[in-house]
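[1] Build me a model from this:
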Amino acid sequence: MNRFLLLLLLACASVHAYGAKLNVSRPQGISLEISTSPDYVRVQVPTELLERRAYAEVSKAVRQFKHPVVRSMLLQGFSFGRGDTTHEIAIQIAVHVQHILGKSDCTVRIRMLLPLMSLANPRAVIAGSKANCDVGGDIAMLTDLSAKLSQSISDGIRNTNTSLPAVEMFKEPALAPLGSMVLANGDICLDSAGRDNLCLRLVWPTGVLDSALNAIASLAPAGHQPVDAAALAPLLTKLEEIAPYKDSVRYPGFRYPAKRSGHDYDDGDMSIFGGLLCSVGVEVACELVRRAQRESTGQFWRSPDNIGNWSYENQFSGDQFTGVINYLLRKGDTAALSRYLEFLSLQRHYLPDPVLRFGIASKSCLQDREFTCVLQGEEWFWLNFLANRHGLTQLVPADERDPAKKYGHSWDLLPYRAAFAEANYELHLVGVQIWTLQKAGITSPAIRQAAAIMASRQPLNPFYLLLHLGKDQRVANVVSQKCTTNLSNNEDEWAWERNESKQAWKNSMRWDCIFVIRALQ
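    Next up, the predicted model:
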């Protein structure tokens, strides 16, 4: 049976593929295990998302009583019941209520049902609730407190359709055939932080997955003709004149690309965008990424002025890492790579913490409360690729030199990620990986199919068209339509990482347009 795992980018996760050998996954991710005989997926949903809904309904119900003060509310338990056509989720919450007449400690149990469903419209039905309260003081006069609380909660949530984590991509016309699934079974499982997740097993008919991916890829726009790069030159020149720069505080006299909103500048994501711009020859962007590394430690940060910034919950992330890789591919900075590998070799951490020790992994930063700096298969692929190119293999930890074996890493997973990632920044990150592979001279049928799937899903995104068609006039036509030189007070979007429906190009930071146009030269 041919199996592999994907970290699916739905409402709350970043894309990451991993294999059976993986011991660490990104928390809050929704993972899929896919088999081709028969086709099925195992979906992992953080129970926290369901618990929050129940918690909110209990809070609302308690507020219906006169003069209550909820002193505390604790999620005590979560259980899962299997059925042939419907699964039951039971959530137990402890509520301590202080009333003008006394105090009460209640235990509330809420039942949620997951019926057979389509991923185009996944719903959970909250079927009812029950509360048991121990009362004290004059509040004992309210002998029916438990019944009233139960009824209040039930009235508020009984038979209410409750959305599960967004699976908006299955509403896209290109992905509609994948939306019909049957829930087969499920269980409680743990994520990398040791937290409860709800694992569901959903089934397709055999062969549907690969056939659907081929069909989606076939819908991608066809090429038009070789690009007329000269015709784009005036637009490029004007964009480069008006694109926003931030005056560096750390490096007086140095100005680098950044987002701008009014008089405020945002450089929190400039390692990824700077790396992409560097890859098409924007030298100031290369310098941006070079200066984002603290030479004394080797650590890369989000931008030059963010070096030493501990106000970010996540000092770095996997997307910023891709920008660093693009810089290293473009500039061949052996010294920077050497410093970085030495830094990473010292960042071996127990996950989620030294006490639980659910797993061990390297991190690319010192602070990441959402585990965004954990290095996995893709990161180690690129670090090994560059280390081999620069003769620095000895600086890669011995147990990280074969990411295919350790993590199940394979670029053959890209078409699935291109199909399942939500059409916003998550899908853009898949595109960045394809771009990076192309710049490194790496190609395969799977990589090309992934690019076609992205162009099929968002056919008016010039970056996705560029990945699929290369230097084609169709790409130039689309980017010319979206990239204007009109003055704007907000230049705060890298438009290609947004769903086309958001029309983010209207607030383009200009550098996104410069990136695509330079790539067409």
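[2] CA only for contacts and neighbour counts going forward, please
    OK.
[3] Starting from Gly470, give me the distance back to Gly223.
    Per CA to CA, to the nearest Å, Gly223 is found 9 Å from Gly470.
[4] Could you do Leu383 as well?
    Counting by CA to CA, the gap from Leu383 to Gly470 is 26 Å.
[5] of those two, who's got more company?
    Leu383 (22 against 17; other CA atoms under 10 Å).
[6] The more buried one: what's it in contact with?
    Residues near Leu383 by CA atoms under 8 Å, 6 or more residues apart in numbering: 341, 396.
[7] Next, the structure of the following sequence, for comparison with the previous one:
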Amino acid sequence: MRYIYSLALAIILPVSVYAQNIPNELVDWWRGNAPYCIDSNKVKFPGKARGGECDDGDINLFAGLLCASGEKIGCDTVQNAQDESGKWFRSPRRMQQNNLGRKDSFSPDMALGTQLYATKTGDKRAFRGWLRWLDDVRPCWIGDGPQCFRSPLLRYCTDDTENGCTLRPGDLAILNSTAEYLQTYPPTGDTKNFLHQAGGALSTIILADANLNKPGYSQHLTAVEILLLRAQGHNDDYLSAAALTLAQKQPKNPFFQYLHEGATKRVVDLTLSLCPTTETGVPRDASEWSWEREDYDQAWKNSMIWDCIFMANLLKAKP
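    Next up, the predicted model:
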């Protein structure tokens, strides 16, 4: 009888109840040794340490992931990367310094960080300002001024090379999901309808991407989308199948395994086996968000440590 009762509890209770926590002492050590960048206001934010220099080119994505996991500095970093016009940049430092004079000030990858932030914090004001900026920078195809007939295409930046900021069908579908979750929409009806039409194919696109995207950052972006959509309340068979596919393709990726099976002891142990410890020491080149690389690369050897903090937050057992 006791066995049956225990089995019933195992079925009813979330898996995370039984998960082993990553030791708080280790997480504190990670936080104390993770690299930072510094913006023009002398405010620190998460960064990569590449050759001893600050690398913040992809930080809006990673900060958004940290924010989604409950790390406040991640939320602050994304918030501080938006300027007064509503435009978002890759980091607070790049927002303050005109993207350091470079092109490609934003990208679809970075836009996921913004949406993770908006979903976690419910910051409708910032999200509304961003949607307004996206709508305002649509170019005129015919005419100008009040008579302008605008392109239906949206762009995350206007200084991109090779149309890298132009939203693809999957980007539009994800943006529509975030707009619906926040009940905050673009200011013009044609843009709102454009997003809504793309949203109908959302789950199908995610599953297709999980199966077709190349190993590495492309698969990681699909994983990020799954995390984002689940935070918005989506939980269908397509997302579950996509998470399973990613987990099977990259069995040493604890983020992918977490999306598939939750905060299990196996995922905790896998994370601990890959992240730095006081024994192994801080990586000499802390330049990788390990979970965006394929297993073969062994990018965890150069972990930026923030990727481990992200996993520790996700794996916290629920009371």
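[8] Can you pull the TM-score for these?
    Overlay of the two chains. TM-score (TM-score structural alignment, normalised by the length of structure 2): 0.84; 290 aligned residues with a CA RMSD of 2.4 Å.
[9] which stretches of the stretch 151-300 of structure 1 form strands?
    160-163, 182-190, 196-203, 245-247, 255-257, 259-261, 264-266 (DSSP state E, counting those that start in this stretch).
[10] Pipe those strands into a markdown table and attach mean neighbour count and distance to Arg53 of structure 1 per row.
    Below are the strands of the stretch 151-300 of structure 1 laid out as a markdown table (neighbours: other CA atoms under 10 Å; distance: least, CA to CA, whole Å):
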| stretch | mean neighbour count | distance to Arg53 of structure 1 |
| --- | --- | --- |
| strand 160-163 | 15 | 8 |
| strand 182-190 | 18 | 18 |
| strand 196-203 | 21 | 15 |
| strand 245-247 | 16 | 42 |
| strand 255-257 | 20 | 41 |
| strand 259-261 | 22 | 34 |
| strand 264-266 | 14 | 33 |
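[11] Same list (those) but as JSON lines, adding distance to Val62 of structure 1.
    Shown next, in JSON lines, are those (distance: least, CA to CA, whole Å):
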{"stretch": "strand 160-163", "distance to Val62 of structure 1": "18"}
{"stretch": "strand 182-190", "distance to Val62 of structure 1": "29"}
{"stretch": "strand 196-203", "distance to Val62 of structure 1": "26"}
{"stretch": "strand 245-247", "distance to Val62 of structure 1": "50"}
{"stretch": "strand 255-257", "distance to Val62 of structure 1": "51"}
{"stretch": "strand 259-261", "distance to Val62 of structure 1": "42"}
{"stretch": "strand 264-266", "distance to Val62 of structure 1": "42"}
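[12] so which of these gets nearest Gln44 of structure 1?
    Nearest to Gln44 of structure 1 among the strands of the stretch 151-300 of structure 1 is strand 196-203; the distance by CA to CA comes to 4.4 Å.
[13] Provide the aligned range in structure 2 for that closest one.
    Using TM-score structural alignment, strand 196-203 of structure 1 lines up with nothing in structure 2.
[14] the inter-axis angle of that strand versus strand 182-190?
    150 degrees (axes from the mean of the first three to the mean of the last three CA atoms, to 10 degrees).
[15] Counting by contacts, list what strand 196-203 of structure 1 packs against.
    For strand 196-203 of structure 1, the elements it packs on are strand 39-46, helix 47-62, strand 182-190, judged by 3 or more CA pairs under 8 Å, 6 or more residues apart in numbering; DSSP states H and E.
[16] mind putting those in a markdown table, distance to Asp269 of structure 1 included?
    Converted to a markdown table, these look like this (distance: least, CA to CA, whole Å):
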| stretch | distance to Asp269 of structure 1 |
| --- | --- |
| strand 39-46 | 27 |
| helix 47-62 | 27 |
| strand 182-190 | 30 |
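[17] out of those, deepest packed?
    Highest mean neighbour count of these: strand 39-46, a mean of 23 (counted as mean count of other CA atoms under 10 Å).
[18] centre of the chain versus that one, how much separation?
    Mean-position distance between strand 39-46 of structure 1 and its chain equals 17 Å (CA atoms, centre = their mean, to the nearest Å).
[19] counterpart of it in structure 2, which residues?
    Aligned using TM-score structural alignment, strand 39-46 of structure 1 spans no residues in structure 2.
[20] State the distance from the equivalent of Thr119 of structure 2 over in structure 1 to Thr322 of structure 1.
    Aligned counterpart of Thr119 of structure 2 in structure 1: Leu329 (TM-score structural alignment). Distance from Leu329 of structure 1 to Thr322 of structure 1, counting by CA to CA: 10 Å.
[21] more neighbours, the two?
    Ranked by neighbour count (other CA under 10 Å), Leu329 of structure 1 and Thr322 place Thr322 first, with 23 against 20.
[22] those helices in the stretch 101-250 of structure 1, which residues are they?
    Taking DSSP state H, counting those that start in this stretch as the criterion, the stretch 101-250 of structure 1 carries its helices at 145-157, 208-218, 229-242.
[23] Redo the ones you listed as JSON lines? Include mean neighbour count and distance to Val289 of structure 1.
    What follows is these, written out as JSON lines (neighbours: other CA under 10 Å; distance: least, CA to CA, whole Å):
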{"stretch": "helix 145-157", "mean neighbour count": "20", "distance to Val289 of structure 1": "51"}
{"stretch": "helix 208-218", "mean neighbour count": "17", "distance to Val289 of structure 1": "34"}
{"stretch": "helix 229-242", "mean neighbour count": "14", "distance to Val289 of structure 1": "19"}
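[24] could the ones you listed go into JSON lines alongside distance to Ala258 of structure 1?
    Formatted as JSON lines, these follow (distance: least, CA to CA, whole Å):
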{"stretch": "helix 145-157", "distance to Ala258 of structure 1": "46"}
{"stretch": "helix 208-218", "distance to Ala258 of structure 1": "34"}
{"stretch": "helix 229-242", "distance to Ala258 of structure 1": "12"}
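[25] just so I know, which of the ones you listed lies nearest Phe80 of structure 1?
    Comparing those by CA to CA, helix 145-157 comes nearest, at 19.2 Å.
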